[in-house]
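Trainee: pasting the structure only:
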């Protein structure tokens, strides 16, 4: 209806899929796909992923911004937003995808699949005797909406799992650590380290050269959160020296990853194109619609975030 419209923007998501899913939940919602926004004054809601600089300046009556994903760093510390409410997606499909990615990448190292992959390319039969999962220590940095289920699943599989977060968490089978001392402990003890941290100001570059040097020699590192969490130059140096034996990286400071980037030349780096977890419109539209209903009724949206904290 006029005066109560939603604008959709994403460089990677299918607008038609979202239009269909949202229309099934809210038939009265006027859905407009950028740049065809009509009268900008009609826009009350925005469903976006990585909106460009200045994107929101056009919409003076905006009430709710929903992020097409769990990471909201592209929506905080902006100068083009009037005071609005923020929410992020948290659908079961996205959580399942991230959990499956973490289980796969951790298990790929735990079961030495990276060694067998290289042996296959050489045409050699190389046997490595399997180790019990309980003997493999896995550290999960970030125990939020995505990190907690992943850590819990790894623990259920039998891994020795520890997690680090801002506040202490209670997750069956997972030791919870906090603070600087907790970070140093989990770095020093983790044979496989997984980052699912949000990108906030206090976590920018939290894994620098000093922190990476705390990890056991030959440790493995998996980053499915944000590239800015880790000092890229320090990570490349550690990978070249063997201090960190292997890395699986799904996020990068520039995407797509440039063809001349050093990561491409490192045999011990497994690269995935920022696809560890994606949103499934048919599952997530229900939450988006409910947030809009709540805002219409003067209530907070689902999965509301605090821009000051960044999550």
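Mentor: Noted; the coordinates are in hand. Note that the structure is a prediction, hence the values are computed from the model and not measured. Numbering: from 1, shown residues only.
Trainee: CA only for contacts and neighbour counts going forward, please
Mentor: Noted.
Trainee: Can you report how many residues neighbour the closest residue to residue 95 other than its chain neighbours?
Mentor: Nearest residue to residue 95, sequence neighbours excluded (C-alpha to C-alpha, 6 or more residues apart in numbering): residue 146, at 5.7 Å. Close neighbours of residue 146, defined as other C-alpha atoms under 10 Å, add up to 22.
Trainee: Now do the contacts for residue 146.
Mentor: Listed by C-alpha atoms under 8 Å, 6 or more residues apart in numbering, the contact set of residue 146 reads 95, 98-99, 196.
Trainee: any idea which of those has the most stuff around it?
Mentor: Busiest of the contacts of residue 146 [other C-alpha under 10 Å] is residue 196, holding 27 neighbours.
Trainee: Next, the nearest residue to it once chain neighbours are set aside: secondary structure please.
Mentor: Using C-alpha to C-alpha, 6+ apart and skipping the chain neighbours, the partner closest in space to residue 196 is residue 225 (4.6 Å). With DSSP: H, G, I helix; E, B strand; the rest coil as the basis, residue 225 sits in coil.
Trainee: Geometric centre of this protein: which residue is closest?
Mentor: residue 225 (3.9 Å; C-alpha atoms, centre = their mean).
Trainee: Residue 203 is in contact with that residue, correct?
Mentor: No - counting by C-alpha atoms under 8 Å, residue 225 sits too far from residue 203 to count as a contact (11.5 Å).
Trainee: Alongside the first one, take a look at this:
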């Protein structure tokens, strides 16, 4: 069994190889583009890699993306028909958790407004809600969203989440499917998007969503740039229905210098830095699935291609 490592999001391929080898010394690991015999490759760990460059790999068994977003794999015409396995930490990504909580707190404490006041040399104390008065809504409640949502509950915030299918959850109030979407939006003052990008979630951050939020609500997009309709966001910020937005993902990336998003005083732009993927966070899941496959056990954390996540 051979694992092929492609150029990573962070670090070097050699660092990733060494980190994975420390968990499974007997595993043969090859580094792109030195793949040797293509028939030897059973698994690929995918970072910054274009599937158009991938040769035919007749014995490939699984793709393991380093990143959380899967749209550019799932909808790529050359994506091989094998298992796609999530590699994020099962209990939630620590970097995403701290990042999501940080930006929720920034909006809760009205930091964008204070920063704009500083630019204008204006000293004014703004009204401030208490945590139990602040309603936070997560779009999605998977690995990435569940951890920050539960932490915010412990901090005293009123937290809910909107999900596709019904399930049980003790600490966070869940809203289900289309039938409860509007109720979810209408009670949400800080909206956090952590949805996968699928055909059904593309452009979900649009006027149809914004108009249902309470006046003064804010948006945090930690998903994908394709979730957002930029023109609608600008419109609802300019008419003061929305008070602010944080965008960790844009379309395209990098954001062009001429984009109107850069200079809008109610928008914070971040260069897609929510997660900092490293061998020590991804490696255990990669190795566990390889060991399971060698033992004849089914893969864990397999992506549902039809659902898109």
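Mentor: Good, I have the coordinates. Here the structure is a predicted model, which means the values were calculated and not measured.
Trainee: Just give the TM-score of the two.
Mentor: For this chain pair, the superposition-based TM-score is 0.93 by TM-score structural alignment, normalised by the length of structure 2; 308 aligned residues with a C-alpha RMSD of 1.9 Å.
Trainee: hmm, back to that, for residue 225 and residue 203 of structure 1, list the residues in contact with both.
Mentor: With C-alpha under 8 Å, 6+ apart, residue 225 of structure 1 and residue 203 have common neighbours residue 197.
Trainee: wait, what's in contact with the equivalent of the residue nearest to the centre of structure 1 over in structure 2?
Mentor: Under the alignment (TM-score structural alignment), residue 225 of structure 1 pairs with residue 223 in structure 2. The neighbours of residue 223 of structure 2, taking C-alpha under 8 Å, 6+ apart as the test, are 69, 193-197, 248-249.
Trainee: Tell me, how many residues neighbour residue 259 of structure 1?
Mentor: For residue 259 of structure 1, the neighbour count with other C-alpha under 10 Å is 9.
Trainee: Trace it over to structure 2, please.
Mentor: Residue 259 of structure 1 maps onto residue 257 in structure 2, by TM-score structural alignment.
Trainee: part of a helix, is its match?
Mentor: No - counting by three-state DSSP, residue 257 of structure 2 is not found in a helix; it is coil.
Trainee: Distance check, residue 214 of structure 2 against residue 22 of structure 2.
Mentor: Between residue 214 of structure 2 and residue 22 of structure 2 the computed distance is 51 Å (C-alpha to C-alpha, to the nearest Å).
Trainee: Looking at the contacts of residue 223 of structure 2, which is nearest residue 123 of structure 2?
Mentor: residue 248 (28.9 Å; C-alpha to C-alpha).
Trainee: Near that closest one, how many other residues are there?
Mentor: Applying other C-alpha under 10 Å, we find 18 residues neighbouring residue 248 of structure 2.
Trainee: again, but for residue 19 of structure 1
Mentor: Neighbours of residue 19 of structure 1 (other C-alpha under 10 Å): 18.
Trainee: any chance you could map the strands in the stretch 1-150 of structure 2?
Mentor: 2-5, 28-31, 41-46, 62-65, 83-84, 135-139 (DSSP state E, counting those that start in this stretch).
Trainee: Tell me which of those lies nearest to residue 115 of structure 2.
Mentor: Distance to residue 115 of structure 2, taken as C-alpha to C-alpha, is lowest for strand 135-139 among those, at 22.2 Å.
Trainee: In structure 1, what range does that closest one match?
Mentor: Against structure 1, strand 135-139 of structure 2 falls on residues 137-141 (TM-score structural alignment).
Trainee: ok, average deviation of the matching stretch from structure 2?
Mentor: Compared with structure 2 after fitting, stretch 137-141 of structure 1 has a mean deviation of 0.8 Å; criterion: mean C-alpha distance after the TM-score superposition for structure 1.
Trainee: Now do that stretch: everything it contacts.
Mentor: Contacts with stretch 137-141 of structure 1, where a contact means C-alpha under 8 Å, 6+ apart, come from 147, 151, 159-165, 186-187, 189-197.
Trainee: between the contacts of residue 146 of structure 1, which is closest to residue 229 of structure 1?
Mentor: Nearest to residue 229 of structure 1 among the contacts of residue 146 of structure 1, counting by C-alpha to C-alpha, is residue 196 at 9.4 Å.
Trainee: residue in structure 2 matching the closest one?
Mentor: In structure 2, residue 196 of structure 1 lands on residue 194 (TM-score structural alignment).
Trainee: Likewise for residue 299 of structure 1?
Mentor: Matched by TM-score structural alignment, residue 299 of structure 1 corresponds to residue 297 in structure 2.
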